[in-house]
Every structure is written in C-alpha cells, then in structure tokens.
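> model the structure of this input:
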Amino acid sequence: MTRTRRRRWPWAVAALLALAMTATGIVIVPILTHVDQGDANQQVGDEEWPLAATATGDDGRTRQIEIIAVEPGGTVDTSALLPGDRFVVSGTGYDPARGIYVAICAIPDDPSLKPGPCLGGVPAQEAVEVEEGTIQFAPSNWINDAWAWRLFGARSYDDRDSGTFTAYLEVPPTADDKVDCRDVACALYTRNDHTAAGDRVQDVYIPLGFAG
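Alright, predicted model coming up:
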C-alpha cells in the first residue's frame, strides 16, 4: 500500500503569517496606544561643560545620563569635540517600555519641541547582523527593548528594572545640510524614538562644544 505524502507547506506558511502578524502587532500597537507622559523638566546647572545631567520627568522617573571616556581613567573635553572623537554614554532611570535615540542634536529654543535636527540623522531602521558582544561606535544609537525592533538595529536596555542603557557615540562631521553645531547650540540628547516622537519626557541633554 502506498502512503500519501502529507503536504506540510500550508502549515509552514500559516506559521510564518502568524509570526509576521505578531511582530506587526508588537510594532504598531504601542505606537497607536501611546499617551504622552509630559516634559523632562531638566534644570540647567551652573557648570558650563558638565559630563552628566539629571532630570525628573512628569512621569515621576528620575533620569540620569553621563559621558564617559572610552579609555579607563580618561577624560572627555565636551567643550571642544572633533569629528571622530568617541565616548560612551551611560544612562539610568529610563522607561524601558519606550525606545530612545541617543544622538547629538540642536537644542530647541522651546523645551516642548523635539530636539533637532541631529547630526547624522536618526539611526538606520533596517535589519543588520552584528556579532554578539561587538561594540559599534556610531553618530547615534537606538535603544529599544522590543524584540521586533531589535531585528531592525535597535539595542536593548542593559537592565529593564533600572532603565539602564549604554550607548557608544562617534562624533560625526559637525555640520551637514540640516544643522551646523558650530553656529547653533547642540547637545548630547536622549529622546523618545519614532514610536513616541511627540513625547518629551525622556529629553535629557548634556551641552557640547566643537572645535571643528
């Protein structure tokens, strides 16, 4: 008696469609249901070129960011950065349910407005393959804990409970066709990514100066 070979491809197609729909839901639903949480309420201190900043947002979270030298024990002169300079950004207190961009952006005159334009633009949102443990310095970093977004270049938070992240910045050319940070005040910023672009609660910044 000859056995009839079962056709398995319909089940495979169904599984792929289910996975695609799940990923779409993870991506789209948070954007459609997001409610803005207010302002960051950062107070500018007396120090002209600080290496850290703290802000307690309208959501009650206290966020902190710090610029750290790549070499242990080194220093970063934030008053006179040059293209190609590298530094590490450490942050804590962020809302892990929201993705953020970490980038060098123009400081808006009105803190209720989105920072920008940003040097080098926002991080590319396309699928990339990076070897685990590899450190990549870039003009901007994208932090988002949703696995669907991590398929498109986002990096996860270091620790969800504390909202801690690490970003690796390389200073791009200080002027492009959108902004010239030699003529306008710019800063190292964290701000919500495109999933909550109008929400200013995670806008924390450290002023930067540029030597060329």
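> please count neighbours and contacts with C-alpha atoms only from this point.
Fine.
> now the helices: where do they sit in the protein?
With DSSP state H as the criterion, the chain has helices at 9-33, 147-150.
> quick check, distance from the longest one to the centre of its chain.
Chain-centre distance of helix 9-33: 25 Å, with CA atoms, centre = their mean, to the nearest Å.
> which residues touch the most centrally placed residue in the chain?
In the chain, the C-alpha closest to the average C-alpha coordinate belongs to Tyr101, at a distance of 2.1 Å (CA atoms, centre = their mean). Counting by CA atoms under 8 Å, 6 or more residues apart in numbering, Tyr101 touches 122-123, 140-143, 189-193.
> to check against the first, give me the structure of this:
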Amino acid sequence: MSTMKLRRAAVVVTGMALALGSLAGPALADAGASGPEGQTLTAAKAEIDPAGESIRVTGTGYDLNKGIYLALCVSNGAGQVATPCVGGIDMTGQSHGMYWISSNPPPYGVGIAKPYTDEGNGKGGFDLNLDVKAVDDQGTDCTAAGVQCVIYTRADHTRGGDRSQDVQIPVTWKTGGGDPDPDPDPDPGSGPVASADQTLSVNVTGGALSLSVAGNAVALSAATVGGTATGQMNTATVTDQRGSASGWSLVGQVGDFTGDAGTIPAAQLGWTPAATGDGVTPGGTVQPGTGFGTAAALCTAAAGKGAGTTDCGAGLNLGIPSGAKPGSYSATLTLTLS
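This is a model prediction of the structure:
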C-alpha cells in the first residue's frame, strides 16, 4: 500500500486567473482524419521535431453537446483509448500541450474549458495551437520502438466511455535532413551470401505498484461565504509493473478544513474524478455537502486492467457554509493506493 499526501489545500483570498489564449493566422493542414460522427481533425503538419513544436490543429463537425480533450497520446489501436498522453492530464487551462474543449462544461470547468466555435446544426469546431514533443518527464516516449503517437481527440471525463469523439492523426518524428537514402545498395540485384541464427533468451521479473503526485499543494479559488471555491488537484500517477493483472484502487480522504477563523467540515468538499489508462475507471462525482466524511474512489482498475502508467485527477469544489467566518482554511487530502 502506498500513501501520498497533498498538504494545505487552502481557500485563499485571491482567485486563480486561467486563460487558454486566442489563436489566429492562416495555415493549411497537410494531415487529417475523420471520426465516427463525421468530425474532421486536421493538423498543419504530421512530421514533427521531437524536441518540440507548436502545431496548428483544427476540428470541424464535433457535437456541441460533447466535451473533448485534444492532446498528443500513445495509440493503442482502433477502438481503444489512446493513452498515456504526453505531459499527462492538465485540466487547469494553463498548458497548450493539452486542451479541454467544451461549450457546456460542469460549473468548475467554466473559464477553463475552451468553448467550441458554433458551426450551426448542433456542430462545433476549434482552431488551436498544440504544443507537441516526443518525450515527457513522466516516462512517455513517442520515439520508442513499437510506439505510435497520434494527435488525438476523445470525449472528456464527463463521458469517459464514449468512443464517438475518438479521432487520431498519426505523427512521425524528424531525424535530420540530407539524402533520404545515404547508403544505397550499389547493386540492388545482389543479395546476402550467408546467414546464421542465434537464440536469444531473457528472464522477466515483476516490478512494483507505485504512486507519485505532481506537487503537494493546491490553492483553491477565493470564495465568499455561502459560495463555492474551485480548483484542480495535482495529477496522481499510478504505475503498475507487477505483471500480475490483479488490478488496484486509488482512494482519497480529506480532513476538516481548519484555520484561525474556525472549521469547514470535510463533507463540504466535492470532486469530479478523471482518469486515463488501460481499462481504468474514474470514481463517481461527489457533491459538496455530501462529500468526504469517508474515503471516496479517485480511480480504479479491475482485474486484468490498469497495467503500465495511469494518470488520475479531479476537479475540486468546496462549498463554503453560510455560517463560515472569513479567513484562511486548510486541510490534508490523503491518497491511498492498494
């Protein structure tokens, strides 16, 4: 069992400014793909510098009622969720390596999710610059043998099992200029004159089930008495290298928020979990006022699922009681992996 703590998730007196920015400028896409509902996803280029580039990506014909994520992710084949994504989950709206696009997000997503451009007839589009690189610091490597990464859209965490928004554009990585065949065969008709076989063997052992968290502090937005403070918990990464296919569970529990001005009960905290990973299921939404008196599931993997790396996160909502006194409060959110 591994336990990680996010300490001092405080209600502060100033809000968090979130901006996705605006994008403009003409560019014609030279790579594209279509989705199961007729969506079109296009990218200005699909051969990319592995060190990183900003690529113009446009989409048309998406369902205005369904939010999506746009990111660079590892393809797991047709009909399967492309995961993990380079850079992990980002629901803060501050990174251009992943976008949350939605015209009707949950309350905590207002100002964070990028709205569609309304194309009429219930369809929407987008025109964004996506920051793309081949390798991140969480172990995702798009240049590794057997790995195919794709510029990818999928339904957001409010429709985690919906594959109708899955559209993938495969990318390749630049390896330098020059002659594309620097050492051509001078005599294409000549073949090998001898061959020999060698038998290769290897012993494979199981690894560990581990948990890491991208930071140990979360500042919720400022809120008035009787209002709601919002924020995004730091991404929790579960790595299952045991090879046992036995599944796992990641749960969270929080104590009361305390401060010089008094106490806000733990049950006032709610969350909406999200997860990316092979067969990993995010926990259910917990509403403020019915919340963390007991532990709640952040994400779980059933037997036979959850191998490799999974990113789990959650939007946070703290309901401020009408009887609360103004001041600064903090609590400890404990994540437990088993």
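> picking up where we left off before, of the contacts of Tyr101 of the first structure, buried ones?
Under a neighbour-count criterion of 16 or more other CA atoms under 10 Å, the subset of the contacts of Tyr101 of the first structure counted as buried comprises 122-123, 140-143, 189-193.
> Leu211 of the second structure contacts Ala236, doesn't it?
Yes - counting by CA atoms under 8 Å, Leu211 of the second structure sits close enough to Ala236 to count as a contact (7.0 Å).
> okay, the buried ones among the contacts of Tyr101 of the first structure in TSV with distance to Trp9 of the first structure next?
Below are those laid out as TSV (distance: CA to CA, whole Å):
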residue	distance to Trp9 of the first structure
Val122	40
Pro123	37
Ser140	42
Asn141	40
Trp142	37
Ile143	37
Tyr189	48
Thr190	46
Arg191	44
Asn192	41
Asp193	38
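> which among those gets closest to Leu113 of the first structure?
The nearest member of those to Leu113 of the first structure, counting by CA to CA, is Arg191 at 11.1 Å.
> got the contact list for the alignment partner in the second structure of the closest one?
In the second structure, the residue equivalent to Arg191 of the first structure is Arg154, according to TM-score structural alignment. Neighbour list for Arg154 of the second structure: 68-70, 81, 162-167 [criterion: CA under 8 Å, 6+ apart].
> buried only: go through those for me.
Under a neighbour-count criterion of 16+ other CA under 10 Å, the subset of these counted as buried comprises 68-70, 81, 163-167.
> returning to that earlier point: wait, which of the contacts of Tyr101 of the first structure is closest to Leu19 of the first structure?
Within the contacts of Tyr101 of the first structure, proximity to Leu19 of the first structure (CA to CA) peaks at Ile143, which comes in at 22.8 Å.
> quick one: map that closest one onto the second structure.
The criterion is TM-score structural alignment: under it, Ile143 of the first structure has Ile101 as its aligned partner in the second structure.
> skip the chain neighbours and tell me the closest residue to that match.
With CA to CA, 6 or more residues apart in numbering as the criterion, Ile101 of the second structure has its nearest non-adjacent residue at 4.5 Å, and that residue is Lys114.
> leaving out the residues flanking it, which one is nearest to Ala175 of the first structure?
Among residues not flanking Ala175 of the first structure along the chain, Cys181 sits closest, at 6.1 Å (CA to CA, 6+ apart).
> what is the neighbour count of the one you found?
24 (other CA atoms under 10 Å).
> what does it correspond to in the second structure?
In the second structure, the residue paired with Cys181 of the first structure according to TM-score structural alignment is Cys142.
> next: Gly91 of the first structure.
Under the alignment (TM-score structural alignment), Gly91 of the first structure pairs with Gly59 in the second structure.
> list the contacts of the closest residue to that match other than its chain neighbours.
Closest residue in space to Gly59 of the second structure, ignoring its immediate chain neighbours: Leu41 at 4.6 Å, by CA to CA, 6+ apart. Contacts for Leu41 of the second structure were tallied using CA under 8 Å, 6+ apart; they are 32-35, 57-60, 167-169.
> which of those residues fall within strands?
Residues of the contacts of Leu41 of the second structure located in strands (DSSP state E): 32-34, 57-60, 167-169.
> could you flag which of these are buried?
Using 16+ other CA under 10 Å as the burial test, these include 32-34, 57-60, 167-169 as buried.
> and those as CSV, adding distance to Thr309 of the second structure?
As requested, these are arranged in CSV below (distance: CA to CA, whole Å):
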residue, distance to Thr309 of the second structure
Gly32, 28
Ala33, 27
Ser34, 28
Val57, 27
Thr58, 29
Gly59, 28
Thr60, 31
Val167, 22
Gln168, 21
Ile169, 22
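> circling back to that earlier point, which of the helices of the first structure is buried the deepest?
helix 147-150 (a mean of 18; mean count of other CA atoms under 10 Å).
> how far does that helix sit from its chain's centre?
With CA atoms, centre = their mean as the basis, the mean position of helix 147-150 of the first structure lies at 13 Å from the chain mean.
> ok, and what's touching it?
Contact partners of helix 147-150 of the first structure, identified using CA under 8 Å, 6+ apart, comprise 23, 26-27, 144, 156.
> where exactly do the strands run in the first structure?
Taking DSSP E, the strands of the first structure run over residues 52-56, 62-68, 86-92, 100-106, 140-143, 165-170, 186-192, 204-208.
> okay, the angle between the first one and strand 86-92?
The one in question is strand 52-56 of the first structure. Using axes from the mean of the first three to the mean of the last three CA atoms, to 10 degrees, one finds that strand 52-56 of the first structure and strand 86-92 are set 30 degrees apart in direction.
> again, but for the second one
In this structure, strand 62-68 of the first structure runs at an angle of 160 degrees to strand 86-92, with the same axes, to 10 degrees as the basis.
> and the angle from strand 62-68 of the first structure to strand 204-208?
What separates the directions of strand 62-68 of the first structure and strand 204-208 is an angle of 30 degrees, with the same axes, to 10 degrees.
> hmm, back to that, to which residue of the second structure is the residue nearest to the centre of the first structure aligned?
Pairing criterion TM-score structural alignment: the partner of Tyr101 of the first structure within the second structure is identified as Tyr69.
> what lines up with Thr237 of the second structure in the first structure?
Following TM-score structural alignment, no counterpart is assigned to Thr237 of the second structure within the first structure.
> pretty sure Thr237 of the second structure sits against Ala274.
No - because the distance of 11.9 Å does not satisfy CA under 8 Å, Thr237 of the second structure is recorded as not touching Ala274.
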